[in-house]
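A.B. asks: prediction below, plus the sequence it came from.
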Amino acid sequence: MTSGTRFLLAARQCEIAELEQLARTSALVGVIGRFVHALQRERGMANIFLSSRGARFASQRTQQVADGAAAEAEVRAAFDGLDTEDAHARNGSRLFSRVALVLHALDGLPRLRERIAAQALRAGEATAAYDKLVAALLAVVFEAADAATDPEISRALVALFNFMQGKEFAGQERAFGARAFAAGTIDAAGQEHWRHLVAAQEGCLQVFTDFSDAEVLQAERAAQDPEALAQLERLRRLGFGTRGALDAELSDAWYAQCTRRIDGMRALEDLLAARLRGLCERRIAQARTELRDQRTMLEAFAAQARAADPATLAAYGPHLERSVLALVQEQARRLQAMGDELDEVRASLNERKVVERAKGLLMAHRHLSEEDAYKALRQMAMNQNRRIVDVAQAVLSLAEVLPGG
């Protein structure tokens, strides 16, 4: 077999190896989703528990901590299963760095729970700690999506990541609303933060919609609970429209309606993860079949060349070369088409990177919180009638002339 055909087959084998790595990473995403859901419930219960000075959700929070510990063990086991010896893993540096940050944050989780049980910190402080851990877990999912080399799998991962991020904003809204109702009060800044969480959900879910097929969108509609959504909107209006006192007795109802909605989102998240795993399996099987067919074809060509008598071998040689060239060209066209589609899919991820970098710049130079930095970008985008990513890019372009923070 010629050296050219050897590298042709090697290219296909590399593609299979990348798909197999994606399959393992996709399985990790499903495990992370279960743990994030447990943490989101725990965060909401902790907010009511602390804001009510221990009067509400004490026993439920204790049980949820046990559930969260079981989900955490799954995540740790999945991390242990990652091949950290593979120095050539695509995106391995960023992915493994994200995993290290998660493990560091998990080391502080028992202490956080102890302080919540002792009511030794405020609800807002507990929320910030949970938010930071969930953000670290979702960053692992983001790196998984960014590492995808197959356009169809990348599209599915982008949809899943944005759905998980939207669900996290829904979880933050549940925790914030629970805290506000349990405390029996809300101010203008709190209402603005509440509206920000609603808008953030809508933005993520719109990206999810953009990257999902008709079957997924139909499942998403079926998973919605109209009654829960209606009750949620009613309670939102109370929170948005009542400056000052809130009915503390509504904290349980708020938590219940938000939980109905988020549990429905969790069911869809499971479906998305299962579809992603199935997609990886199908793409691997397809690639293996194509590799087998290519190998069979090339071996047949080589066998025919060896069997040819010297008189016809000279004429057969160019035919073999043309056949191999056709295979190379066809594979090159396929990879180019995949690359073009992948660039289009990754645009959403790249936009997120730009916005995150611009937020970091504003946080450093203006001493803003992450939320305030995002609000500043969003306000500039609204004032200039531009996309937020375009404003973020403009902010980054000024990085070199900004004074030190």
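C.D. replies: Yes, it's here. Residues are numbered from 1 along each chain as shown.
A.B. asks: please count neighbours and contacts with C-alpha atoms only from this point.
C.D. replies: Fine.
A.B. asks: residues touching the residue positioned nearest the centre of the chain, list them.
C.D. replies: In the chain, the C-alpha nearest the mean C-alpha coordinate belongs to Phe161, at 2.6 Å (C-alpha atoms, centre = their mean). Going by C-alpha atoms under 8 Å, 6 or more residues apart in numbering, Phe161 touches 138, 141-142, 145.
A.B. asks: quick check: Ser93 vs Val99, distance?
C.D. replies: In this view, Ser93 and Val99 are 10 Å apart by C-alpha to C-alpha, to the nearest Å.
A.B. asks: scratch that, Gln60 is what I was asking about
C.D. replies: Gln60 is 29 Å from Val99, by C-alpha to C-alpha.
A.B. asks: identify the residues contacting Gly171.
C.D. replies: 40-41, 44, 258, 262.
A.B. asks: and for Gln393?
C.D. replies: Neighbours of Gln393 in contact, by C-alpha under 8 Å, 6+ apart: 354-355, 358.
A.B. asks: check which helix or strand it maps to.
C.D. replies: helix 388-397 (DSSP states H and E).
A.B. asks: what residues sit buried inside that helix?
C.D. replies: Residues 388-389, 391-392, 395-396 are the ones in helix 388-397 that count as buried (16 or more other C-alpha atoms under 10 Å).
A.B. asks: counting neighbours, what do you get for Ala303?
C.D. replies: Counted by other C-alpha atoms under 10 Å, the residues lying close to Ala303 total 12.
A.B. asks: related to what we said a few turns ago, return the distance of the helix holding Gln393 from the chain's centre.
C.D. replies: Centre-to-centre, helix 388-397 and its host chain are 23 Å apart (C-alpha atoms, centre = their mean, to the nearest Å).
A.B. asks: check stretch 95-113 too.
C.D. replies: Distance, centroid of stretch 95-113 to centroid of chain: 17 Å (C-alpha atoms, centre = their mean).
A.B. asks: ok, now which ones touch Glu269?
C.D. replies: Per C-alpha under 8 Å, 6+ apart, neighbours of Glu269: 33, 160, 163-164.
A.B. asks: comparison target below:
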Amino acid sequence: MGNAINVFSEIGPLKQVLLHRPGKELENLMPDYLERLLFDDIPFLDQARKEHDAFADTLRSKAIDVLYLEDLAAEALTSDGLKQQFLTEYLNEANIKGSDARKEIESYFSAIKDNREFIDQTMAGLRKNQLSVGVNKNLSDMVQDEYPFYIDPMPNLYFTRDPFATIGNSVSLNKMYAETRRRETLYAKYIFKYHPMFIENPVNLVYNRENDTRIEGGDELVLSKNVLAVGISQRTDVSSIEKLALQIFESEPSFEHVLAFNIGEERKFMHLDTVFTMVDYDKFTIHPEIEGDLVVYSLSKPNGQIKIVEEKDTLENILCRYLELPAVELIRCGGNDITAAAREQWNDGSNTLAIAPGEVVVYDRNTITNNKLEEAGVKLNYIPGSELVRGRGGPRCMSMPFVRENI
């Protein structure tokens, strides 16, 4: 029996990937609540879907099997009992105030018989004007009246990279940084536990959403079958990296080192993969703003005990040593133009998705960074990103590899 998950690098030829096509959750974004939902602007859904479809078609044109989160989640609810179990957990985590509201909301969702329609509605959230709750309101129901939602939408779901991460043959099922995103990992929990493709090939979890410290997939990069890189960032705690490293060393024996990159806690550097991605055996994108102050720690387990060392060297030398390379090339976002670097990093110029060694998917809008990548001999597949980028994420953020060929 083969492994349903196989990811031992960032650059091995991509064979199967998970996406989420943007849905009505984006139409439930409102200017007054953007910060709460981690958005800076409201994407135009029709155009965002066209851009996302172009992304999926680009992947399919390379013979990559494209799966969708919403399909797998619907297919995982293989019985009425399981669907009810999911709904109970979903409502428990939806922060609904008032028992009367909870009962009527549960009835509303229970009445949706089609699993895919049911999943779509849970992702979109529930506006108060969609459901008229009866007049027997308690104080909690009444005080909450000003807020337009019974259940918040999940507009960040099209960034499938973050709720979990695939590492080797295992999955890191993450505890998300923001409360608004923590519910996103419920879909992955049910997929990996109950979907037929994982019932036959059970997945080992190296992190769990019930953990008490946060970690997100944009901070987890598989540099080789021996080396995992994890960002210490706005979204990922130091203590989470130690917990992850312990599990990785125990259950994924090929991994010998975890490199912790301290990139700081600014929103613009939200995850490690917004400032650093791998595009070839010896080539990496990097945002020049993090280079000077970047501190890297290495974690290993040479004699059954975790050993942590601060690496006092240049990033190039650290990468050469751990990846056993004679030299590496850092391709700077925006080139040497600090204005272009800041603009293109904000628009995810550093957030590339490698689909094979030396071949990546990029947004077409980051012209200076894209030129630098081409000058370095990297093959680019361009996708439009005018609307998708409003969520602050690029091709790597929007994709979760399930299977890559080993290299």
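C.D. replies: Here it is on my side, so go on. The structure displayed is predicted, hence computed values, not measured ones.
A.B. asks: and the TM-score between these chains?
C.D. replies: Here the TM-score for the pair of chains, by TM-score structural alignment, normalised by the length of the first structure, is 0.26; 170 aligned residues with a C-alpha RMSD of 6.8 Å.
A.B. asks: follow-up on the earlier one: the more surrounded of Ser93 and Val99 of the first structure?
C.D. replies: Val99 (17 against 13).
A.B. asks: chain neighbours aside, what residue packs nearest to the more buried one?
C.D. replies: The shortest distance from Val99 of the first structure to any non-neighbouring residue, by C-alpha to C-alpha, 6 or more residues apart in numbering, is to Val140 (6.5 Å).
A.B. asks: where's that neighbour, which helix or strand?
C.D. replies: Assigned by DSSP H and E, Val140 of the first structure falls in helix 123-147.
A.B. asks: buried residues in that helix?
C.D. replies: For helix 123-147 of the first structure, by 16+ other C-alpha under 10 Å, it's 123, 126-127, 129-131, 133-147.
A.B. asks: which elements pack onto it?
C.D. replies: helix 3-51, helix 92-107, helix 109-117, helix 151-183 (3 or more C-alpha pairs under 8 Å, 6 or more residues apart in numbering; DSSP states H and E).
A.B. asks: which of these sits most buried?
C.D. replies: helix 151-183 (a mean of 25; mean count of other C-alpha atoms under 10 Å).
A.B. asks: how far off centre is that helix?
C.D. replies: For helix 151-183 of the first structure, the distance to the chain centre is 10 Å (C-alpha atoms, centre = their mean).
A.B. asks: please apply the same query to stretch 370-379 of the first structure.
C.D. replies: Relative to its parent chain, stretch 370-379 of the first structure has a centroid offset of 21 Å by C-alpha atoms, centre = their mean.
A.B. asks: tell me the buried residues in that stretch?
C.D. replies: 372-374, 377-378.
A.B. asks: those in helices, which ones?
C.D. replies: 372-374, 377-378 (DSSP state H).
A.B. asks: in terms of contact, does Phe276 of the second structure touch Thr285 like I think?
C.D. replies: Yes - using C-alpha atoms under 8 Å, Phe276 of the second structure is in contact with Thr285, at 5.3 Å.
A.B. asks: and the two? Which one has more around it.
C.D. replies: Phe276 (28 against 25).
A.B. asks: what's the closest non-adjacent residue to that one?
C.D. replies: Closest residue to Phe276 of the second structure apart from its sequence neighbours, by C-alpha to C-alpha, 6+ apart: Ile286 at 4.5 Å.
A.B. asks: how far away is the one you found from Thr277 of the second structure?
C.D. replies: Between Ile286 of the second structure and Thr277 of the second structure the distance is 7 Å, computed by C-alpha to C-alpha.
A.B. asks: what about these two, which has more around it?
C.D. replies: Higher neighbour count among Ile286 of the second structure and Thr277: Ile286, with 28 against 25, using other C-alpha under 10 Å.
A.B. asks: quick check: the more buried one touching Ala341?
C.D. replies: No - contact between Ile286 of the second structure and Ala341 fails when scored by C-alpha under 8 Å: they sit 9.8 Å apart.
A.B. asks: quick check: angle from the helix or strand harbouring His319 of the first structure to helix 151-183?
C.D. replies: Assigned by DSSP H and E, His319 of the first structure falls within helix 310-366. Interaxial angle, helix 310-366 of the first structure versus helix 151-183 (axes from the mean of the first three to the mean of the last three C-alpha atoms, to 10 degrees): 20 degrees.
A.B. asks: tell me the first helix or strand C-terminal of the helix ranked longest in the second structure.
C.D. replies: Counting residues, the longest helix in the second structure under DSSP H turns out to be helix 45-60. Where DSSP H and E defines the elements, the next helix or strand beyond helix 45-60 of the second structure is strand 65-68.
A.B. asks: just give me the closest of the contacts of Glu269 of the first structure to Pro310 of the first structure.
C.D. replies: Pro310 of the first structure lies nearest to Leu160 out of these, by C-alpha to C-alpha, at 59.5 Å.
A.B. asks: gap between the closest one and Ala326 of the first structure?
C.D. replies: For Leu160 of the first structure relative to Ala326 of the first structure (C-alpha to C-alpha), the value is 38 Å.
A.B. asks: what do you get for Ala147 of the first structure?
C.D. replies: 30 Å.
A.B. asks: for the residue nearest to Arg116 of the second structure when sequence neighbours are not counted, grab the count of nearby residues.
C.D. replies: Spatial nearest neighbour of Arg116 of the second structure, chain neighbours left out: Ala74 (5.0 Å); criterion: C-alpha to C-alpha, 6+ apart. By other C-alpha under 10 Å, the residues close to Ala74 of the second structure number 21.
A.B. asks: that concludes my questions; thank you for your assistance.
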